[in-house]
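[1] only geometry, no sequence info:
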């Protein structure tokens, strides 16, 4: 039986947060020094969710419309990290795992998931080395079961278990193909160990079970090299547009401009974005700017909604407010109020949008950083 949500203030965090746990879980952590560190983290904002995973560098753009809800259940053993991440809305995720490690991901909806623009097939496991940036596009109501292990732990078994870690370092092959039986068995093991009732088992046993299962998985892995003939060209087109968006000033951009930057025709540009990201180029442009505006609204240095809107190329403020609310399920003034409580009484001063009732900032759980 779980306790009610209650405020908890992290020593390095100025924002009140919420910690979720079971009474039995607390008792175990106090009595069992060998128990792995467990944390459950809940967020109602994609930006918060991106920062809630221990030692990862991430930035999330929300693609699906509506209020966001996410959850992370995480276990840390030291050099081995196990977690399940739930995201309620479709996202574009830019991720980087901690150094000298390997990440293995098991998505719940494979045919709707992309990694670096490559579609995920039924028997695929996702894999990326540490300190290497990669991109995920994930669907609505999605779960990613993951394990991250230090490179040193695998290197100690490389010769005896006849595995080749060079394949895992290959930047062009983010998908590994396995037998469905091996895949199902390992997913079952990960889910079982993540269950709170398993906490009473010593962490050494957890650790050994995970390493043994991972070695069995790696003994039969084969890189999935299957991509469409046009993949490299289409990905290059999309990357040129993303680089332009990241470096150029936020001025109004037309399809003609995007075609010139991408060195592609309108049709090729459209096909490229639909193949790599699953959305049109103009949708990507609008959503990227809205997400950037939201991150800016959450920064204490931002003085007003109009500043965030104009900086990101939204000059028709009523349209910005409407588009923002459609994507995120709240007005930009509501987002601004959560990060600027001192300015709540002035929300309506610029007459940019209807005045809204002040609501308390969401209190999300932020787990201990580091292991």
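    Cool, got the structure. This one's a predicted model, so the numbers in the text were calculated from it and none came from an experiment. Numbering: from 1, shown residues only.

[2] from now on I want contacts and neighbour counts done on CA atoms only, so please keep to that.
    Noted.

[3] so what's residue 39 up against?
    Residues in contact with residue 39, defined by C-alpha atoms under 8 Å, 6 or more residues apart in numbering, are 20-21, 72-75, 367.

[4] can you check residue 154 too?
    Residues near residue 154 by C-alpha under 8 Å, 6+ apart: residue 165.

[5] find the nearest non-adjacent residue to residue 101, please.
    Nearest non-adjacent residue to residue 101, counting by C-alpha to C-alpha, 6 or more residues apart in numbering: residue 150, 4.1 Å away.

[6] now do the one helix or strand residue 232 maps to: everything it contacts.
    Element membership for residue 232, per DSSP states H and E: helix 231-247. Contacts of helix 231-247 with the rest of the structure, by C-alpha under 8 Å, 6+ apart, involve 117, 258, 261-264, 268-269, 271-273, 275-276.

[7] put this next to the first one:
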């Protein structure tokens, strides 16, 4: 059963079309056809009825998708040229092989657009992945003062998962929210924050590891933080991203990170999240109707997970957003 929920047009008429696709399949060929522009061929190799599931969310040059299969399948394909894909195994019953190499949950798959891949799946597997447009990813890297990762991103292969890497968990949580409320992708700000976070995650997984920004002087670090805070004050009613700060101050993401950590004892992402929480609170307090959709306000300020937004909001302000709204309406 295929449930095609897109495309839809974002509220900003100049933005990209948003696609949401959900499919339950009972044949390997049906499963292969779910991921468009990949030229895939799936061949079932184990005995039994095939059951598969596929869901995809595509926006602004990014596609997030999940695939479930219950049989051993030989997968061949070639992602669309001009893209790169990172995939995480969420559930695996036994060993599979990717481009001739044994895989485990400790690996991420890297797939380069235009390069053919081969994946022999385990008997049962759940995979979550994100595909990014290379031009947009390169533009993000330029904004945050980083070079697009060279060596890792030449051919298909495996990336060993670090202790702090949570790509699978991030994609799973994001898709749970989008599955429940796909309409949130209509919000320009939310899509921009999601794209920022995804590009940052991809860069962190396959980008350079050297930390040259550690040699900054105390004076330079204070200057960077002061410039960032000045920019935030000038745009207090806008949801600012880390790349916005990097582009304005003309420093790299790592320079910004070390400056905030040393001067303020926190990282810029957490600082900006608190700024966005304050922005959402101000908007909630301006409401005059107790039925005002708090989830829409959260989405406009870049929060895509409603329960997490409520938890972070309560942690910062000591009350739930609904309590703030109720008090605002009474006054």
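    Alright, I've got the coordinates. Nothing here was measured: the structure is a model prediction, and the numbers come from that model.

[8] filter the contacts of helix 231-247 of the first structure down to just the buried residues.
    For the contacts of helix 231-247 of the first structure, a burial check counting by 16 or more other C-alpha atoms under 10 Å picks out 117, 258, 261-262, 264, 268-269, 271-273, 275-276.

[9] coming back round to it: residues contacting the residue mapped onto the residue nearest to residue 101 of the first structure from the second structure?
    Counting by TM-score structural alignment, residue 150 of the first structure lines up with residue 133 in the second structure. Contact analysis of residue 133 of the second structure by C-alpha under 8 Å, 6+ apart lists 61-62, 82-84.

[10] of those, buried ones?
    Of the contacts of residue 133 of the second structure, these count as buried by 16+ other C-alpha under 10 Å: 61-62, 83-84.

[11] now for the contacts of residue 39 of the first structure: which two are most distant?
    The span of those, defined through C-alpha to C-alpha, is set by 20 and 75 at 14.0 Å.

[12] mind listing the helices for the second structure?
    If DSSP state H is used as the criterion, the helices of the second structure fall at 28-34, 134-143, 167-180, 188-206, 218-234, 242-249, 253-264, 268-285, 294-300, 306-317, 321-330.

[13] those helices into TSV, with extra columns for distance to residue 106 of the second structure?
    Formatted as TSV, the helices of the second structure follow (distance: least, C-alpha to C-alpha, whole Å):
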stretch	distance to residue 106 of the second structure
helix 28-34	25
helix 134-143	25
helix 167-180	11
helix 188-206	13
helix 218-234	36
helix 242-249	29
helix 253-264	26
helix 268-285	27
helix 294-300	33
helix 306-317	27
helix 321-330	38
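
[14] which of those helices sits closest to residue 66 of the second structure?
    Among the helices of the second structure, helix 167-180 sits nearest to residue 66 of the second structure (C-alpha to C-alpha), with 8.3 Å.

[15] who touches the closest one?
    57, 64-65, 87-90, 128-130, 184-185, 201, 304-306.

[16] re earlier: so which of the contacts of residue 39 of the first structure are in strands?
    72-75 (DSSP state E).

[17] out of those, which is most surrounded?
    residue 75 (24 neighbours; other C-alpha atoms under 10 Å).

[18] what's the nearest residue to that residue if we skip its chain neighbours?
    Leaving aside its chain neighbours, residue 75 of the first structure sits nearest to residue 38 (4.6 Å; criterion: C-alpha to C-alpha, 6+ apart).

[19] measure residue 335 of the first structure to residue 177 of the first structure for me?
    According to C-alpha to C-alpha, to the nearest Å, residue 335 of the first structure stands 42 Å off from residue 177 of the first structure.

[20] go on, residue 199 of the first structure?
    Counting by C-alpha to C-alpha, the gap from residue 199 of the first structure to residue 177 of the first structure is 31 Å.

[21] likewise residue 113 of the first structure?
    15 Å.

[22] could you do residue 261 of the first structure as well?
    The spacing between residue 261 of the first structure and residue 177 of the first structure, counted by C-alpha to C-alpha, is 36 Å.

[23] how about residue 85 of the first structure?
    Noted for residue 85 of the first structure: a distance of 22 Å to residue 177 of the first structure, by C-alpha to C-alpha.

[24] try residue 256 of the first structure
    40 Å.

[25] burial measure for residue 103 of the second structure, as a count.
    23.

[26] any idea how many residues pack against residue 46 of the second structure?
    For residue 46 of the second structure, using other C-alpha under 10 Å, the count is 14.

[27] map it onto the first structure.
    Match for residue 46 of the second structure (TM-score structural alignment): residue 64.

[28] its match touches residue 90, doesn't it?
    Yes: the criterion here is C-alpha atoms under 8 Å, and residue 64 of the first structure meets it with residue 90 at 4.6 Å.

[29] okay, and the common contacts of these two?
    Joint contacts of residue 64 of the first structure and residue 90 (C-alpha under 8 Å, 6+ apart) are residue 140.
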